[in-house]
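[1] Fold the following.
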Amino acid sequence: MEKSQTNGRPQREMKVLAMGLPRTGSASLAEALEILGFDGVYHGVKAIDSPEDWKIFDRAADATFPVLPGYTGKSFTQEEWNELYAPYEATTDMASVFGTHLVKAYPDAKVVLTIRDFDKWFKSMDENVLQQLWSPAANFSVNVIEPILGSRAGPASRKMMLGLFQAKNVDEARSKAREAYDRHHREIQECVPADQLLLYRMDVEFPRVNEAAALKAKIAEKVKRDMFSAALTLAPG
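    Now for the predicted structure:
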């Protein structure tokens, strides 16, 4: 239900938090929630073309994860999360990285926890997220292109992944993957009342939106745009 409007943006009540980790069919779940009639479903793909969203994720990561150098120790409040999520009734994908912090910010929301076999999940996570975020191209973008454009997409994404794995670098993240996987699922189940939690185990694969291909295509498109914009910025007048 739409509660009000602020600055032209609808203000809605958060009803569903999908806390399955990234690479657990979150795009398909987002599509299903939209089909079920939820107004506004946030998935990480939306952030690719939303620079302001990345700035919020960047601040949220520093507020949430002690392992980060910029850790503030001040968890985001519902009001702060509403800077991002006010127009949405449900959120998936990257939201899960913030786990119980987001659950506590929206205590009345229902929680869907999708659990995928660890080996399948980590293979997908490594190939489609970690390797992409710490590739030579990503390093160039984070260190050269994004500072020119004032973008926080790369740094924020890296912060969220290191925070999730409680790691200081990508190699440590890989070594702590199983620990992070178990911790996330345990903490969500301990935090959420049974009558608000829907637990789904992906024991049987089902047709899903091709998240990996769609995400890579969106990222490639954004990198090209960013490089062009950076070239224009640096070009002599």
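[2] CA atoms for contacts and neighbours, from now on please.
    Noted.
[3] All the strands of this structure, in order from the start?
    Secondary structure of the chain (DSSP state E): strands located at 2-6, 9-12, 16-18, 41-42, 90-91, 110-115, 197-201.
[4] Number of residues surrounding Arg116?
    Arg116 has 21 neighbours, counted by other Cα atoms under 10 Å.
[5] Pretty sure it sits against Val204.
    No. Contact criterion Cα atoms under 8 Å: Arg116 and Val204 do not qualify, at 9.6 Å.
[6] run this one through as well so I can compare:
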Amino acid sequence: MLEVIGAGFPRTGTTSLKAALERLGFGPCHHMFEVMAHPEQVDRWLSVVSGTPVDWDRVFEGYRSSMDWPAGYFWREEAEAYPEAKVILTVRDPHQWYVSFQNLIGRAPGPDTPGGLPPGLDAIVRLQPVLGMIGRSTFGEGWRFGEGVADEEHAVEVFRRHVATVRDSLPADRLLVFDVAEGWGPLCDFLGVEPPADEPFPHLHDAEAMRHNFEQSMAEGRLVSPFDPPSPDVPREPGH
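    I've put the predicted structure just below:
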């Protein structure tokens, strides 16, 4: 049963927040990487485009929190299914988000990826019916998986509209609008827990580290976790 629901777009610090929630005892936290690490979960997610009622307990079986797409797209349904759960909307500068999101979508693997896909990354291909529906609903019917969002102003407006919609849809005591650069304080206050002593807030999976992990996955023929430390020469994206 979910206790914390992430409502933020991908590339808003969702991987950092996943690590933070798990450190605070709200794990496991569902994230896109969970689908990649456990490809059998694709079948659970395909149910959301089947036209039949979704069994959210089955989709999130074994998880206490959720973050990132595909879960984050269904924040409203999850908030209704788990009325006691708190909701966290991760945010960042929308123009910086756009650049990072474009890098993410532009590197999305497809069925024609040269050399094939290592275990785990093929889950993204199998999940395309869900991700395609999410993308078209979010950015417009002309959106195609793997093509990104060419119009920055449109994407930024979509981002801002999403933030406003979430803010307007939930009571203030149930929602935290959170930039991961703020660290442990607002998060722990919201969840009613103590911050870890002498432990920095995790900042993971920035754009360059993501690129590094994807390229390493392709080179080694195995899924490389975004939670693995990046090479020392990989620059970091501030706050993420």
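[7] overall similarity of the pair, as a TM-score.
    Overlay of the two chains. TM-score (TM-score structural alignment, normalised by the length of the first structure): 0.67; 194 aligned residues with a Cα RMSD of 3.4 Å.
[8] gap between the residue mapped onto Glu221 of the first structure from the second structure and Met210 of the second structure?
    Superposed on the second structure with TM-score structural alignment, Glu221 of the first structure falls opposite Ser217. Distance from Ser217 of the second structure to Met210 of the second structure, counting by Cα to Cα, to the nearest Å: 10 Å.
[9] How about Pro10 of the second structure?
    As defined by Cα to Cα, Pro10 of the second structure lies at a distance of 12 Å from Met210 of the second structure.
[10] now swap in Val99 of the second structure and tell me
    Plainly put, Val99 of the second structure is 13 Å away from Met210 of the second structure if you go by Cα to Cα.
[11] Compare those two (neighbour count), which wins?
    Remark: of Val99 of the second structure and Met210, Met210 carries more neighbours, 20 against 14, as counted by other Cα under 10 Å.
[12] Can you tell me how far that one is from Arg136 of the second structure?
    Distance of Met210 of the second structure to Arg136 of the second structure, given as Cα to Cα: 24 Å.
[13] cool, and Ile124 of the second structure?
    Going from Ile124 of the second structure to Arg136 of the second structure by Cα to Cα gives 16 Å.
[14] In contact with the residue nearest the centre of the first structure, which residues?
    Geometric centre of the first structure, nearest residue: Met94, 1.5 Å, by Cα atoms, centre = their mean. By Cα atoms under 8 Å, 6 or more residues apart in numbering, the contact list for Met94 of the first structure reads Leu21, Pro22, His43, Gly44.
[15] Out of these, who's the most crowded?
    Counting by other Cα under 10 Å, top hit in the contacts of Met94 of the first structure: Leu21 with 26 neighbours.
[16] Which position in the second structure pairs with that one?
    Mapped onto the second structure by TM-score structural alignment, Leu21 of the first structure lines up with Phe9.
[17] For that match, which non-adjacent residue is closest in space?
    Of all residues not flanking Phe9 of the second structure in the chain, Asp68 sits nearest, at 6.3 Å (Cα to Cα, 6 or more residues apart in numbering).
[18] can you count the residues close to that neighbour?
    Using other Cα under 10 Å, Asp68 of the second structure has 26 neighbouring residues.
[19] Can you tell me how far the aligned partner of it in the first structure is from Asp203 of the first structure?
    The alignment partner of Asp68 of the second structure in the first structure, by TM-score structural alignment, is Asp93. Relative to Asp203 of the first structure, Asp93 of the first structure is positioned 19 Å away (Cα to Cα).
[20] Over to Asn139 of the first structure?
    With distances taken as Cα to Cα, Asn139 of the first structure is found 36 Å from Asp203 of the first structure.
[21] Compare these two (neighbour count), which wins?
    Asn139 (15 against 9).
[22] buried set for the biggest helix by length in the first structure?
    The longest helix of the first structure (DSSP state H) is helix 211-234. Neighbour-count burial for helix 211-234 of the first structure, counted by 16 or more other Cα atoms under 10 Å, picks out Glu211, Ala212, Leu215, Ile219, Val223, Asp226, Met227, Ala230.
[23] try stretch 24-40 of the first structure
    Residues of stretch 24-40 of the first structure classed as buried under the neighbour-count rule (16+ other Cα under 10 Å) are Thr24, Gly25, Ser26, Ala27, Ser28, Leu29, Ala30, Leu33, Glu34, Phe38, Asp39, Gly40.
[24] The fifth one and Val209 touch, don't they?
    To tie it back to what came earlier, the one meant is Ser28 of the first structure. Yes. Counting by Cα under 8 Å, Val209 is a contact partner of Ser28 of the first structure at 5.3 Å.
[25] Quick one: the helices in the second structure, in order.
    Along the second structure, counting by DSSP H, helices occupy 14-23, 32-37, 42-46, 56-59, 75-81, 94-106, 122-126, 128-139, 152-169, 184-191, 207-220.
[26] so where in the first structure does the shortest one end up aligned?
    Taken onto the first structure by TM-score structural alignment, helix 56-59 of the second structure occupies residues 81-84 there.
[27] Once you drop chain neighbours, what's closest to the aligned partner of Asp126 of the first structure in the second structure?
    Aligned counterpart of Asp126 of the first structure in the second structure: Gln102 (TM-score structural alignment). Residue nearest to Gln102 of the second structure in three dimensions, not counting chain neighbours: Gly148, with 5.4 Å by Cα to Cα, 6+ apart.
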